[in-house]
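1. structural data only, the sequence is not supplied:
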């Protein structure tokens, strides 16, 4: 596996190839990330991963400085998974000057759910993803980028970014990997103590129960069912931001006419000091 840090070195390393398959990460890799790399490998003629903790998507009170950095373990995992090129830019490599040009996704998609509770988050995500795409795919006729479905809203925003900018990149979604008890794998699971880790599975259980309740009753009962789910989780000591049912097409609340439409249940809640997210298509 070749490790490069500058954009110039990345482009030199990728010059012989026509169809990169790319996985963007912030490091602290788990089996979910590695599954994306393995899934990407047969889709291109070179497999590229990036590790970059993107300051632009962290609010001042969030965990940018304490976000886990596990460089040596990450490199070992990527090499074992068959990654060909690792792009690990320093902040001055990717942002050599203040990033005043930014990508602002539409408010109706970016300011709901995660965007409501983390203002500016998707501007930071969209901006760094666009920049990484330009680093990896510039001059290439086509390419593939893998994104995990656990970050459901993020994946939708990136798909629309690629569509609206007419980028020659296919976005492929990787299914959420879960621990044996059902907890979605996440880098932030490492923040949980032993007691919190045992409790953490209740978020996915709450989403399953909410999804089953919505599917078995009138769609008009949705708001009350969501409120009940929030209260039940709060009673266990969680601080839920949202547990909600949305249309898969646009993440807006379903209406009565959407009873047969594809839906997704999404949730975000804080357990102790750790904020977890998950979703379930129903």
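-> Ah, there it is. As the structure is a prediction and not an experimental result, all values here were calculated from the model.
2. C-alpha from now on. contacts and neighbour counts both.
-> Noted.
3. strands of the stretch 151-282 of the chain, start to end?
-> With strands called from DSSP state E, counting those that start in this stretch, the stretch 151-282 of the chain shows them at 169-174, 239-247, 263-271, 274-281.
4. which residues in the stretch 101-250 of the chain form helices?
-> Using DSSP state H, counting those that start in this stretch, the helices assigned to the stretch 101-250 of the chain run over residues 107-110, 114-117, 121-137, 152-164, 194-200, 202-216, 222-235.
5. in a markdown table: these, plus distance to residue 49 and mean neighbour count.
-> Formatted as a markdown table, the entries for the helices of the stretch 101-250 of the chain read as follows, by distance: least, Cα to Cα, whole Å; neighbours: other Cα atoms under 10 Å:
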| stretch | distance to residue 49 | mean neighbour count |
| --- | --- | --- |
| helix 107-110 | 25 | 16 |
| helix 114-117 | 25 | 17 |
| helix 121-137 | 10 | 20 |
| helix 152-164 | 17 | 18 |
| helix 194-200 | 29 | 14 |
| helix 202-216 | 28 | 19 |
| helix 222-235 | 36 | 17 |
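6. would you turn those helices into JSON lines with distance to residue 170?
-> Compiled in JSON lines, the helices of the stretch 101-250 of the chain are given as follows (distance: least, Cα to Cα, whole Å):
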{"stretch": "helix 107-110", "distance to residue 170": "21"}
{"stretch": "helix 114-117", "distance to residue 170": "24"}
{"stretch": "helix 121-137", "distance to residue 170": "11"}
{"stretch": "helix 152-164", "distance to residue 170": "8"}
{"stretch": "helix 194-200", "distance to residue 170": "33"}
{"stretch": "helix 202-216", "distance to residue 170": "29"}
{"stretch": "helix 222-235", "distance to residue 170": "34"}
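7. residue 16: which of those helices is closest?
-> For residue 16, the closest of the helices of the stretch 101-250 of the chain is helix 121-137, at 12.4 Å, according to Cα to Cα.
8. what packs against that closest one?
-> When contacts are defined as 3 or more Cα pairs under 8 Å, 6 or more residues apart in numbering; DSSP states H and E, helix 121-137 packs onto helix 7-14, strand 20-25, helix 114-117, helix 152-164.
9. comparison target below:
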């Protein structure tokens, strides 16, 4: 596996892939890799000849009181995992390459960012859209893969690619979970043993609500019950438990179209998010 940190070396490597006629996949990450990321790499290998992974902890998608400084960074361990998984190239740009002196461009996607984390974390998705657009321009992949755990992020990227006529396929990969249902996340390492035990209530509450709604139950009642389960388990604050259109992410009060159930809540100092399809 090649590891590159500057744009010239990246472009040489990508040009070599293209000269050899290879289809290229990109898996953007912020590092602190786990089995969920490895599922993205495996899916990418099935859809392309060469897989490029990027690791960049993007300061523009963190708010002023969020965990940018504390976010786990495990470059050597991450590189070893990617190489073992068959990744062809690791793109490791420093901040000064991504945002050099004088950088002043921002990409903002409206509509799908108006609710959920778009409301709870102002500016977050501008940072996501901006860094992903830069990664797309740098790597110029044929396909890029993102996890459905960050479903709103996936919707933002799909909207951006459509609106800007970007010729890159976007593929979502199902959320990877622990045996007790907790979605894999780099932030799970923040959880104490007691918090980890309580955290399993999040997927359980969403699952019960999703089943109730799919069976024709009252949406507001199901959401209220899920919030109660989270509060009883010690989640505080609860940012949202909500039902939204699976495509537009418009909020729903009745289940009359493909939908997604979303939740975000804090247990101790760790903010967890999750979502489930309602079918």
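-> Okay, I see it. Just so you know, these numbers come straight off a predicted model, no measurement behind them.
10. could you export the strands of the stretch 151-282 of structure 1 to a markdown table, including columns for distance to residue 113 of structure 1?
-> As requested, the strands of the stretch 151-282 of structure 1 are exported to a markdown table (distance: least, Cα to Cα, whole Å):
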| stretch | distance to residue 113 of structure 1 |
| --- | --- |
| strand 169-174 | 20 |
| strand 239-247 | 7 |
| strand 263-271 | 9 |
| strand 274-281 | 11 |
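11. please identify which of those is closest to residue 100 of structure 1.
-> With Cα to Cα, the closest approach to residue 100 of structure 1 among the strands of the stretch 151-282 of structure 1 belongs to strand 169-174: 24.7 Å.
12. what does that closest one contact?
-> Among residues not part of strand 169-174 of structure 1, those counted as contacts by Cα atoms under 8 Å, 6 or more residues apart in numbering are 35-36, 39, 142-149, 155, 159, 162.
13. try 6 Å this time
-> 142-149 (Cα atoms under 6 Å, 6 or more residues apart in numbering).
14. for stretch 56-63 of structure 2, same thing?
-> Identification of contacts with stretch 56-63 of structure 2 by Cα under 6 Å, 6+ apart yields 30, 124, 127-128.
15. could you rerun that using 7 Å?
-> Taking Cα atoms under 7 Å, 6 or more residues apart in numbering as the criterion, the residues outside stretch 56-63 of structure 2 that touch it are 29-31, 68, 92-93, 121, 123-125, 127-128.
16. so which bit of structure 1 is that stretch matched to?
-> Per TM-score structural alignment, the counterpart of stretch 56-63 of structure 2 in structure 1 is residues 52-59.
17. quick revisit: which two in the contacts of stretch 56-63 of structure 2 are spaced the farthest apart?
-> That would be 92 and 121, which, of the contacts of stretch 56-63 of structure 2, are the farthest apart (Cα to Cα) at 25.9 Å.
18. looking at those two, which one has more neighbours?
-> Neighbour count, other Cα atoms under 10 Å: between residue 92 of structure 2 and residue 121, residue 92 has more, with 22 against 15.
19. spatially nearest residue to residue 202 of structure 1 (excluding sequence neighbours)?
-> Excluding the flanking residues, the one nearest residue 202 of structure 1 by Cα to Cα, 6 or more residues apart in numbering is residue 233, at 7.7 Å.
20. counterpart of the one you found over in structure 2?
-> Alignment of residue 233 of structure 1 against structure 2 is given by TM-score structural alignment, with residue 230 as its counterpart.
21. distance of that match relative to residue 194 of structure 2?
-> Taking Cα to Cα, to the nearest Å as the measure, residue 230 of structure 2 falls 14 Å from residue 194 of structure 2.
22. and residue 180 of structure 2, by the same measure?
-> For residue 180 of structure 2, the distance to residue 194 of structure 2 equals 15 Å [Cα to Cα].
23. residue 18 of structure 2 too?
-> Residue 18 of structure 2 sits 50 Å away from residue 194 of structure 2, taking Cα to Cα as the criterion.
24. same deal with residue 235 of structure 2?
-> Here the distance between residue 235 of structure 2 and residue 194 of structure 2 works out to 12 Å (Cα to Cα).
25. quick one: map residue 37 of structure 2 onto structure 1.
-> Under the alignment (TM-score structural alignment), residue 37 of structure 2 maps onto residue 33.
26. element containing that match?
-> Using DSSP states H and E, the element containing residue 33 of structure 1 is helix 31-40.
27. what does the helix or strand following that helix rub up against?
-> Beyond helix 31-40 of structure 1 on the C-terminal side, the first helix or strand identified by DSSP H and E is strand 46-51. With Cα under 7 Å, 6+ apart as the contact definition, strand 46-51 of structure 1 has outside contacts at 17, 19-27, 40-41, 83-88.
28. then stretch 181-188 of structure 1?
-> Around stretch 181-188 of structure 1, the neighbours that count as contacts under Cα under 7 Å, 6+ apart are 28-30, 32, 176-179, 200-201, 204, 278.
29. and those residues, which is closest to residue 228 of structure 1?
-> The shortest gap between residue 228 of structure 1 and any of those belongs to residue 204, at 15.2 Å (Cα to Cα).
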